[in-house]
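K.L.:
Can you look at this prediction? I've put the sequence above it.
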Amino acid sequence: MQLNTTIEIPADAKVLIIDDEAANVALLTRLLQREGFQRLSSTFDPRSGLDMFRDIKPDIVLLDLMMPHIDGFQLLEAFSRLVGPHNFVPIVVLTADTSITTRRRALSLGAKDFLVKPLDAVETVLRIVNLLETRFLFLELQRLTGDIVDGGVR
């Protein structure tokens, strides 16, 4: 078996940003584009988040928690069901609420990390790249063992 060494994280990673605040989406988009990310998708309307997740099959999701209509917790739960227990699609929660209750609830629903608002640019990029590296290593392991399921999303 041969390792796939052609992955270039910023160029290859599909990033989905879901936040009802246009300023937050613009900030994350600019920040990631500056770092070479090219496959960015976003929405201000959380009601379209689930369909976008299914269509895009993102490698990482940046998800606000407090949104109208459908909150981040509901989307976390839905994403976790789609991903299933044998796949890994990191979801990073974006929140100003750092209470223990919020952190525990988000983690129990499948969040893999948190970014606290206001966002620190360097920390944001480092956390995203670290999780994407893990995602791509997971996909490579699946490829090598012949156990891949549609990019990690059912």
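P.N.:
Received it, and whenever you're ready, just let me know what you need. This is a predicted model, so every value here is computed, not measured.

K.L.:
rest of the way, CA atoms for contacts and neighbours
P.N.:
Fine.

K.L.:
Spell out the residue ranges of the helices in the chain.
P.N.:
9-12, 22-34, 49-56, 72-83, 100-108, 121-145 (DSSP state H).

K.L.:
So which of those helices is the most surrounded?
P.N.:
Among the helices of the chain, ranked by average contacts under mean count of other Cα atoms under 10 Å, first place goes to helix 72-83 (a mean of 19).

K.L.:
Give me the contacts around it.
P.N.:
For helix 72-83, the external contacting residues (Cα atoms under 8 Å, 6 or more residues apart in numbering) are 46, 49-50, 53, 63-66, 89, 91, 105-106, 109-111, 152-154.

K.L.:
hmm, back to that, for Leu40, which of the helices of the chain is the nearest?
P.N.:
Proximity to Leu40 (Cα to Cα) singles out helix 22-34 among the helices of the chain, at 7.2 Å.

K.L.:
what's the closest one packed up against?
P.N.:
strand 39-43, helix 121-145 (3 or more Cα pairs under 8 Å, 6 or more residues apart in numbering; DSSP states H and E).

K.L.:
before we go on, here's another structure to hold up against the first:
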Amino acid sequence: MIPQIVVVDDDPIILKNTWNTLTDAGFKVIIFKSGRALLEYTQDNAAPDLILMDINMPEMDGFEVIRELGKSETAWKNTPVIFLTANEDEDTETRGLALGAMDFIRKPFVVSVLVLRIKHAVELIRLQRDLESMVDEKTRENENLFLHVVESLADAIDAKDNYTKGHSGRVASYSKDIAARYGYDEKRQDKIFMMGLLHDVGKIGVPDEVINKPGRLTDEEFACIKKHPAIGGKILGNIREMPELQAGAKWHHERYDGKGYPEGLSGEDIPEEARIIAVADAYDAMTSKRSYRDALPQEVVRAEIEKGKGSQFDPRFADIMLEMIDDDKDYLMRDDPPDK
């Protein structure tokens, strides 16, 4: 692709000479006589590879223009700028670099030097962009690999329970949907999905015979089950790169009224993601078949979520779950959760 250069200068002779020089060198060149004209152009046009701009211009100088470009929500914000200037004042150069300018070229310029410096600048810019793209791609690959490992771990955890296979994936999906409806951006939605997948990781430390016991648990067995949040928090707390992962595992059995476990946290002291996962976890527990009962009817599930508002659940997230239940007219969400 032919590199595109935008040149901004109020001197028509400079514009003409620069256009001729860079066009002859193989660049696509667009010229403007003022910074205002450039800013108007940015509203409906794609960003170039490089902006070559005079500093001393009437109405708006180059410093003002680069500041306005920095406010853009488009690719223009990150477009490299090289200033053309006849001023050799050190303060001017310092000011321009502080505003984000890539370099300075002195006027009057030597044609061969201008072409070489622009070519080197464009090569450097494209090399940086290629490197950023490679880093982004490798980051996505690593994230996908991590997600696959987490999904496999979640499947292994669920496999300990003969009656709740797929539980972690469903809780993760419900949690992500609650978060999306609440206003989380996509990155935070993905994070809470991961936290939902791992919320029961502490069950690794609970004996299978306790998890799969068909009848009512004894006090001793229930005390054993209640250890899994703390175990999960300890396991995930060792992942230093994502310390927030432990929140869902450690605190999803806390209650909004402070009567939960393992620490008896209440209200806003419970991490927000854990409050979301708590509602999702309760919904899946009631809508899944267990060793001692079938899935509960939808109206019973809804009534229990309503009953738990402000006591077991954060009212905001309970209301979102009630909204999801009301949207699920045919009671199919439990079979095909969001983002399954």
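P.N.:
In hand now; what should we look at? Note that the structure is predicted; figures quoted are calculated from it, not measured.

K.L.:
What would you report as the TM-score here?
P.N.:
Overlay of the two chains. TM-score (TM-score structural alignment, normalised by the length of the first structure): 0.78; 134 aligned residues with a Cα RMSD of 2.1 Å.

K.L.:
sorry, back to before: in strands, which of the contacts of helix 72-83 of the first structure fall?
P.N.:
Judged by DSSP state E, those include 63-64, 91 as members of strands.

K.L.:
May I see those arranged in a markdown table, with distance to Asp12 of the first structure and neighbour count as well?
P.N.:
A markdown table is the format used below for these (distance: Cα to Cα, whole Å; neighbours: other Cα atoms under 10 Å):
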| residue | distance to Asp12 of the first structure | neighbour count |
| --- | --- | --- |
| Leu63 | 20 | 27 |
| Asp64 | 23 | 27 |
| Ile91 | 17 | 26 |
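
K.L.:
quick revisit: any chance of JSON lines for the helices and strands packed on helix 22-34 of the first structure, columns distance to Ala11 of the first structure?
P.N.:
Shown next, in JSON lines, are these (distance: least, Cα to Cα, whole Å):
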{"stretch": "strand 39-43", "distance to Ala11 of the first structure": "7"}
{"stretch": "helix 121-145", "distance to Ala11 of the first structure": "12"}
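
K.L.:
returning to what we had before: pipe the helices of the first structure into TSV and attach distance to Leu115 of the first structure per row.
P.N.:
Below are these laid out as TSV (distance: least, Cα to Cα, whole Å):
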stretch	distance to Leu115 of the first structure
helix 9-12	19
helix 22-34	11
helix 49-56	19
helix 72-83	14
helix 100-108	11
helix 121-145	7
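
K.L.:
okay, now the corresponding residue of the second structure for Ala13 of the first structure: neighbour count?
P.N.:
Residue pairing (TM-score structural alignment): Ala13 of the first structure is matched to Pro3 of the second structure. Using other Cα atoms under 10 Å, the number of residues around Pro3 of the second structure comes to 15.

K.L.:
wait, doesn't Pro3 of the second structure sit right on Ile30?
P.N.:
No. Using Cα atoms under 8 Å, Pro3 of the second structure is not in contact with Ile30, being 11.2 Å away.

K.L.:
what span of the first structure lines up against stretch 49-65 of the second structure?
P.N.:
Taking TM-score structural alignment as the measure, the first structure aligns residues 59-75 with stretch 49-65 of the second structure.

K.L.:
Distance from the chain centre to that stretch, please.
P.N.:
In terms of Cα atoms, centre = their mean, to the nearest Å, the centre of stretch 59-75 of the first structure is found 10 Å from the chain centre.

K.L.:
Also stretch 93-108 of the second structure?
P.N.:
Centroid separation between stretch 93-108 of the second structure and its chain, computed with Cα atoms, centre = their mean, is 34 Å.

K.L.:
and what of stretch 115-126 of the first structure?
P.N.:
14 Å.
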